[in-house]
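Student: Make a model of this:
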Amino acid sequence: MTQKLSRVISSEYNGFQVEHALLKLALKLIEQVQKDTHLMEMPPSSIAVKLTSGSTWKYLWQAQFDKLELKIPLSDPRFKLPSWIVNEPGSYTDHQKIYWIGCILRAAVLGGADCTGTRWKKSNTVTYSGLRSSWYKRRMGMLHSPEALIGEYATVSQWTSELLMHCLQWPGFESSYIRNQVIANIENLNDLKHCIQNRLKQLEELVCQTSNLPTIPSEIYRPEQTRNTFRIVTVQQLQPTSELFKLHGARLESKEARAIHREHLAAICKLTLRTLEAKVKAEESPSKPYCDLIVFPEVSVHPDDEDLLKRLADKTNAIIFAGYVFQDKDDKLVNLARWLIPTYKDGSRQWVIRDQGKEHMTKLENKMGVTPHRPCQHIFEVHGHGEATFKMTGAICYDATDIKLTADLRDKTDLFIVAAYNTDVKTFDNMAAALQWHMYQHVVICNIGEFGGSTIQAPYKQQHEKVISHVHGAGQISINMADIDPHAFTRVTKTYKETKAPPAGFNR
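Tutor: Prediction:
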């Protein structure tokens, strides 16, 4: 099957927005320009893509590319090589080829002909969002973050951002912004090819095979800690109640609902901060109230109240995983949970924002017209805690009951987090008790206070150590705190709590 590249990337379901497919396109572009340069400086509208037999456009991230070919050469100044790149008369240098490949890749992930644009949304927060003038000026100062390229449902990682940053360098670019040394050391096409091949191999090893889901790994750099533990807080709030949704609709947009919801969330954030302050005081520590991860329930935060979460994260240095009330996505109602991740460099704080979608709907959600939307599974590799990195991921309520997903994630993560809004507390209690051993890692479930049942569990051998925290009883506000050892079940030398033997087939 042959199709114009411009048509594929401008379609509603642009498969090149998934990192796996984008890197496969990059390898095909490298292969093509190494053989001949007839595609050089051509826009996507001049390039035809052919998939191998058995591959489909629907699952482009799984597809294999047969060939790229030139279709009706067109001139587009946005894909012409700028004068600042090292050149040689009569031939294209590797630096020029790498720049052009970067242009095609950026256009593909953006889904349009202008490779210099962004999808950055306007916000009340003043922040750098790239140059907004003509494409000619935007080439010097392009913003490559996943949020700018795709949005909060980012299906590419910071790794892709750094690759584009390296390919599309402009005069005066500071290479210290690239953390990945392999990318920073790319000097020619062969270096670029080997770098992409290694990354693609890593991505393919992380694919959730049984649930047919691409996994996007992202590296998170936390402030270095002297302790090995990872502090988690589960926030069991009361609002929004099921009655509030019945009265004011799935989006909770009425003035009455917004007033009730925001006031309650503000009080809960204040209570969370006071709880952490009490912990610090009890430990007689001079540090500020510190936390590593704060988890809120499913559909518990309105997007207009995100500022409250960010202020809480700033005061505690915490990563936040919170379920957001139902939102519109491409004119469809969806359920999502948002990761708000503060990152620190050179004394400044930036936000990494990722939305985790939900695939499996409950009967009530089906009645409300909520549509499944889970483009990928995010896994975060956390640096700065103890002797090694560890990996965490999250799911929304009913998705956690999918045994295919949890089986896929078992050998890939060290911490599984579930944001829930669940009436069947007993079932989720049993699920947590089962998953903590079958996945062989810490399992965190944060439920709404209307129903209760928030818990943190881990497969330690001693019965009293398995349940780290658990809140029973309906109609309760509860701020639960626990310091966990994220390396407890992957550490070779067991020097801490005694753990159970791993389940059969555990490969980490």
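Student: going forward, measure contacts and count neighbours with C-alpha atoms only.
Tutor: Fine.
Student: buried ones in whatever helix or strand T160 lives in?
Tutor: Using DSSP states H and E, T160 maps to helix 158-167. The neighbour-count criterion (16 or more other CA atoms under 10 Å) identifies Q158, W159, T160, S161, E162, L163, L164, M165, H166, C167 as the buried residues of helix 158-167.
Student: likewise stretch 367-384?
Tutor: Across stretch 367-384, burial judged by 16+ other CA under 10 Å covers 370-384.
Student: for stretch 301-316, same thing?
Tutor: V301, H302, D305, E306, L308, L309, K310, L312, A313, T316.
Student: Tabulate the buried residues of helix 158-167 (TSV), appending distance to L5.
Tutor: What follows is those, written out as TSV (distance: CA to CA, whole Å):
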residue	distance to L5
Q158	24
W159	23
T160	20
S161	21
E162	23
L163	21
L164	19
M165	22
H166	23
C167	20
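Student: Could you single out the nearest of the residues you listed to I477?
Tutor: Q158 (36.6 Å; CA to CA).
Student: Look up how far T413 lies from that closest one.
Tutor: Distance check for Q158 against T413: by CA to CA, to the nearest Å, it reads 19 Å.
Student: To compare against the first, here's the next sequence to fold:
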Amino acid sequence: MTNCDSQNTNGSNLSEFLRIGLIQTTLDNNVAWTKAPRMELSEEIRAWNEIQRGLASINSSPFKPDIVILPELALPRPHIRDFKRICAELGVIGITGVDYLVDSDKSTVSNQALVVVPQNWPKGTGKYCTPFYVGKTYPAPFEEKTISNFGLRFKPDPTLWLFDSDSFGHIGVCICYDFMDIERSAIYCGKIHHLFVLAYNRDSTSFYHLAESLSRTIFCNVVLCNTGHYGGSLVISPYYDPYRRTIYRHEGSGLFTIQVVQLPVFDLHEAQSSSAPRRGLFKNRPPGYGDKIRLVSTTRII
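Tutor: Have a look, this model is predicted:
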């Protein structure tokens, strides 16, 4: 097991910024999952069309992102191979929620995010990529009830992933309700530069407040990619000046949106690594920041 402590990263190798592409799709849960925890064909077709439009727009952008993020449950499973291929051809890491998976025992359901890393990333495009699956640990109450109504149980995944993206810093990825897990936040503290949250959440206001709080207590960039069906995507960084902290915020229901933003990496790392950061750029580190935290036995770090 490798320690991915951000304090141990060689700051001189870090890039100034990490460029993120957000694709906020508008999957309608009232239509998608009516008979089983598998996307209805009509929503599957519409969802994949939106994703293709978003990726095409990202590809034509003069500010090509390093990583593309989509919401929870956004990608229909029949198009996983297509998503991998496109990400490899674009030369971008793709992080997206995937439709529910009914497990082999036919009694449980998993909620996963797919992380696709092209073979030549970040230096260029290619034909192949390496996939990872990040599982959801805690179902939202409504989600658990809906799955139960189908005669199935939610299958939790207790594994926590921290990704080392080399010059772009360390990244934590979680799915929706796991964002509220206090123990997870404690493990992330001092370990990551960026926290990516894939969500399908109707209460975007609560997540806004939580994102701002965790950007200060974990002391990292927080990217919240929520479904456009409810709206509420947010990118926030612990800058000192209030007007700089919210890098991006999008509100409004039923809106398909694409946006490319930049997250600070090098300067944030310097602030994380010093008890006396450059005055006026970032907020002060939270109490106890950087103290060693014992990782739970189920933690897997890449």
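Student: TM-score them against each other, please.
Tutor: Here the TM-score for the pair of chains, by TM-score structural alignment, normalised by the length of the second structure, is 0.81; 272 aligned residues with a CA RMSD of 2.7 Å.
Student: The buried residues of stretch 301-316 of the first structure: which two are farthest apart?
Tutor: That would be H302 and T316, which, of these, are the farthest apart (CA to CA) at 20.9 Å.
Student: and I93 of the second structure, what pairs with it in the first structure?
Tutor: In the first structure, the residue matched to I93 of the second structure (TM-score structural alignment) is I319.
Student: my bad, R46 of the second structure
Tutor: In the first structure, R46 of the second structure lands on I260 (TM-score structural alignment).
Student: cool, and I23 of the second structure?
Tutor: I23 of the second structure maps onto V235 in the first structure, by TM-score structural alignment.
Student: compared with the second structure, how much does the strand or helix carrying its match deviate?
Tutor: According to DSSP H and E, V235 of the first structure maps onto strand 230-236. Mean deviation of strand 230-236 of the first structure relative to the second structure after superposition (mean CA distance after the TM-score superposition for the first structure): 0.9 Å.
Student: Mind listing what's buried along the helix or strand following that strand?
Tutor: Remark: after strand 230-236 of the first structure, the chain's next helix or strand is helix 242-248, criterion DSSP H and E. Across helix 242-248 of the first structure, burial judged by 16+ other CA under 10 Å covers L244.
Student: contact partners of helix 242-248 of the first structure?
Tutor: Contacts made with helix 242-248 of the first structure from outside it, assessed by CA atoms under 8 Å, 6 or more residues apart in numbering, are listed as R251, L252, S254, A257.
Student: hmm, try it at 10 Å
Tutor: 239, 249-252, 254-258, 260-261, 325, 421, 450 (CA atoms under 10 Å, 6 or more residues apart in numbering).
Student: That helix against the second structure, how far on average?
Tutor: Superposing on the second structure places helix 242-248 of the first structure at an average distance of 2.8 Å from its equivalents, by mean CA distance after the TM-score superposition for the first structure.
Student: Leaving out sequence neighbours, find the closest residue to the residue mapped onto L234 of the second structure from the first structure.
Tutor: Aligning on TM-score structural alignment places L234 of the second structure opposite T455 in the first structure. Distance criterion CA to CA, 6 or more residues apart in numbering; nearest residue to T455 of the first structure, sequence neighbours excluded, is H470 at 4.2 Å.
Student: Wait, the one you found touches Q457, no?
Tutor: Yes. The pair H470 of the first structure / Q457 is scored as a contact, 8.4 Å apart, by CA atoms under 10 Å.
Student: Now list whatever residues contact both of those two.
Tutor: In contact with both H470 of the first structure and Q457: D429, V444, I445, using CA under 10 Å, 6+ apart.
Student: Which residue ranges of the stretch 201-350 of the first structure form helices?
Tutor: 242-248, 255-282, 306-316 (DSSP state H, counting those that start in this stretch).
Student: Quick check: which of those helices is nearest to K28 of the first structure?
Tutor: Going by CA to CA, the one of the helices of the stretch 201-350 of the first structure nearest K28 of the first structure is helix 306-316, 41.0 Å.
Student: and the angle from the closest one to helix 255-282?
Tutor: Calculated by axes from the mean of the first three to the mean of the last three CA atoms, to 10 degrees, helix 306-316 of the first structure forms an angle of 0 degrees with helix 255-282.
Student: other SSEs contacting helix 306-316 of the first structure?
Tutor: Using 3 or more CA pairs under 10 Å, 6 or more residues apart in numbering; DSSP states H and E as the contact test, the elements touching helix 306-316 of the first structure are helix 255-282, strand 293-295, strand 319-329, strand 332-345.
Student: quick one, which of H470 and Q457 of the first structure is more surrounded?
Tutor: Relative neighbour count places Q457 above the other of H470 of the first structure and Q457, with 24 against 16, counting by other CA atoms under 10 Å.
Student: Do I have it right that the more buried one meets D483?
Tutor: No. If you go by CA under 10 Å, Q457 of the first structure and D483 don't touch, sitting 11.8 Å apart.
Student: who touches both of these two?
Tutor: Joint contacts of Q457 of the first structure and D483 (CA under 10 Å, 6+ apart) are I468.
Student: Which secondary structure element is home to I196 of the first structure?
Tutor: I196 of the first structure belongs to helix 189-206, assigned by DSSP H and E.
Student: what do we get in the first structure for H250 of the second structure?
Tutor: Aligning on TM-score structural alignment places H250 of the second structure opposite V471 in the first structure.
Student: re the thing from before, and which of the contacts of helix 242-248 of the first structure is nearest K137 of the first structure?
Tutor: Closest to K137 of the first structure, out of all of the contacts of helix 242-248 of the first structure and judged by CA to CA, is V325, at 39.0 Å.
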